[in-house]
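In: Can you look at this prediction? I've put the sequence above it.
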Amino acid sequence: MHRFNPPYKGFYDVNSRKGKSATKEFNVSFYDNYDSILDDNLVDIVDVCVPTFLHKKVVIKVLKTGKNVLCEKPIALGLKDADDIINEAEKAKGKFMVTHNHRFQVENVMCKEVADSGKLGKILSCSSYRLGIRPDWSEGNWMNDPKLSGGAATDFILHDIDFCNWIGGKPIMVTAQGIRSKTGAWDYMDILINYDSGIKGFVEGGWMCKGEFPFTQEVRILGDKGTIDWISRAEKNIEKRAQAASRVAVYLEGQSVRYPEIQKKILMRSR
């Protein structure tokens, strides 16, 4: 959200040290509890960044105040909680949105724009891959507890499913297979998606890679007249992906490889 430079009012975090550190960075207030955020009439939008298992409780409480709510993905751990949130959002005065942030990532936006432009011809397939090592930075290691995060399937691979949905449209059939890690979660998966548009979606992802395996993202959109390909490889730590080596290329029938304006944006971003 920082890319759009909204006026921040303040932060709340159960870890006051981290919360106060963020307030210094943005020069805003630190709230002692999140009820005080809800009571502040100057707050228009609440971005709910709590661990996934707390989404339903916090989101519904904020929606009942009439404030607008951004909920970090995924919407919830299960369908029942997701439906409860949706039902409350439909009644609420404020607006509700799940922040699938990769729809705003500059490389993904360019891939979508090129696909929509018709330059690739009829879109035949969308492939999205996301591979990395197990996360080790979450507070209390909650991300590695499938009862709290859902594992890679809901916390990690979800980005790639959403991107394929963005390109493909409405899924009509899904086939998936996966590997359970020692935590019991589906932490590595291959997914095939058929869309009502006729586009095929191919997703591979997981965080079961070992050692120094770099955080890797790849998108490939295949058309009957061309292909756009994006690949990004960072250090093993996903938090350093802003410094990743990233390349987008467009391959059109009968033409030399093209590197669109996205390359300039990537270079400018890295400076």
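Out: Alright, I've got the coordinates.

In: Only C-alpha atoms from now on, for both contacts and neighbour counts.
Out: OK.

In: okay, now the nearest residue to Ile179 once chain neighbours are set aside: neighbour count?
Out: Excluding the flanking residues, the one nearest Ile179 by C-alpha to C-alpha, 6 or more residues apart in numbering is Tyr188, at 5.2 Å. Neighbours of Tyr188 under the rule other C-alpha atoms under 10 Å: 23.

In: Spit out the contact partners of Tyr188.
Out: 152-153, 178-181, 204-208 (C-alpha atoms under 8 Å, 6 or more residues apart in numbering).

In: this is the comparison structure:
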Amino acid sequence: MTLKAAIIGCGSIAQNRHLIEYRNNEETEITAVCDIVEERAAIAGQIYGAKTYTDYEDLLNKEEVDVVSVCLPNYLHAPVSIAALETGAHVLCEKPMATSSEEADRMIEAAEKSGKKLMIAHNQRFVKSHVKAREIIESGEIGKVYSFRTTFGHGGPEGWSADGADSWFFKKDEAFIGAMGDLGVHKADLIRYILGEEFTDVAGFVENNAKENITVDDNAVCMLRSESGILGTLTASWAYNTTEDNSTVIYGEKGMLRLEDDPDYSLVATFTNGDVVNYKLGKIQSNEEGGQTNTGVIDHFVESVLNDQTPLIDGYEGKKSLEIILGALQSGETREIQSLKKG
């Protein structure tokens, strides 16, 4: 069975990830694309042999598609995902999942009501060094985990976004949140995945101190505490102007794991007994290199649909990662530690 795919939003993330990966997946055929910028939609339609639309409602009403990728500004993630689910399509939505917990709940409810899959495109879970680190921690090789630091930073979306310095990424009414939503939510999801546990408290320092004429954050440093008492920092920045940093370091009782922190090895495990294990697992995807390698996101989404399996990052998982950055944002405003516990 070949799945008919529609991509709503034909900006950079669609051009460099979704469109390419759907085309390369033998189980899918891109039949429709949509973008509010008519020329952008037309170019994508021509390249991929798809019908073009400038109105997503028009596309959903006229096209019978099996899967939809939502690659739009953050404030549109929930309404467009819900609309697609209600028409009977499975939905892959870009991160952050939504702009509030309430929106996320409505997305989850729409997926359950329709009986369709909802997946959030947190691609860091599919990076080989991250998968291996999770396995090492689960096996007990580094013993009890005490702390971590994880960061994601680069020079900002103006370098790669389809609209450059005029990008929606910089506008609060469309993005809702800046570097924390663009990059921080990736690391929130990743550290939950690697450690295999949830976080109970977050304190955030969330600022706009690097770029002018933007209405969202461009620098954030957060402190997190997990349910078992692991402490760590999460940073997200659009002010790493020399090079991209997408590293994570885990400190444990018997050793330390350095992920995407060494120029030659994607994972370096150093143990208290003096042993060092270097893993060469391939490079992490980077905006600096054009991002043409396969993220694994579309392949996993398609496999989940065809095999009727719950995606690795379903709506519930997407919401948990979203709530970490929402908590950090609230902490930054109130100058108080925010509890992530429910009830």
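Out: Okay, I see it. Here the structure is a predicted model, which is why all the values come from computation and not from measurement.

In: would you list the contacts of Tyr188 of the first structure in CSV and tack on neighbour count, distance to Phe163 of the first structure and secondary structure?
Out: Output for these, formatted as CSV (neighbours: other C-alpha atoms under 10 Å; distance: C-alpha to C-alpha, whole Å; DSSP: H, G, I helix; E, B strand; the rest coil):
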residue, neighbour count, distance to Phe163 of the first structure, secondary structure
Ala152, 25, 16, helix
Ala153, 21, 14, helix
Gly178, 16, 19, strand
Ile179, 14, 22, strand
Arg180, 14, 23, strand
Ser181, 14, 25, coil
Glu204, 20, 12, strand
Gly205, 26, 13, strand
Gly206, 24, 16, strand
Trp207, 23, 18, strand
Met208, 19, 21, strand
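
In: Would you mind listing the two of the residues you listed that lie farthest apart?
Out: For those, the maximum inter-member distance is 15.6 Å, found between Ser181 and Glu204 (C-alpha to C-alpha).

In: Quick one: residues contacting Val69 of the first structure.
Out: Counted by C-alpha under 8 Å, 6+ apart, Val69 of the first structure has contacts 45-48, 59, 62-63, 94-97.

In: What's it aligned with over in the second structure?
Out: Using TM-score structural alignment, the partner of Val69 of the first structure in the second structure is Val91.

In: Excluding residues flanking it in the chain, which one is nearest Ile214 of the second structure?
Out: According to C-alpha to C-alpha, 6+ apart, the nearest residue to Ile214 of the second structure is Phe170 (5.2 Å).

In: Tell me the counterpart of that neighbour in the first structure.
Out: Looking across to the first structure (by TM-score structural alignment), Phe170 of the second structure lines up with Asn144.

In: So Thr151 of the second structure versus Glu38 of the second structure, what's the distance?
Out: 36 Å (C-alpha to C-alpha, to the nearest Å).

In: Of these two, give the one with the bigger neighbour count.
Out: Thr151 (22 against 13).

In: Tell me who's in contact with the residue sitting nearest the centre point of the second structure.
Out: In the second structure, the residue lying closest to the centroid (C-alpha atoms, centre = their mean) is His122, at 3.3 Å. Each residue near His122 of the second structure by C-alpha under 8 Å, 6+ apart is listed here: 94-95, 186, 189, 297, 313.
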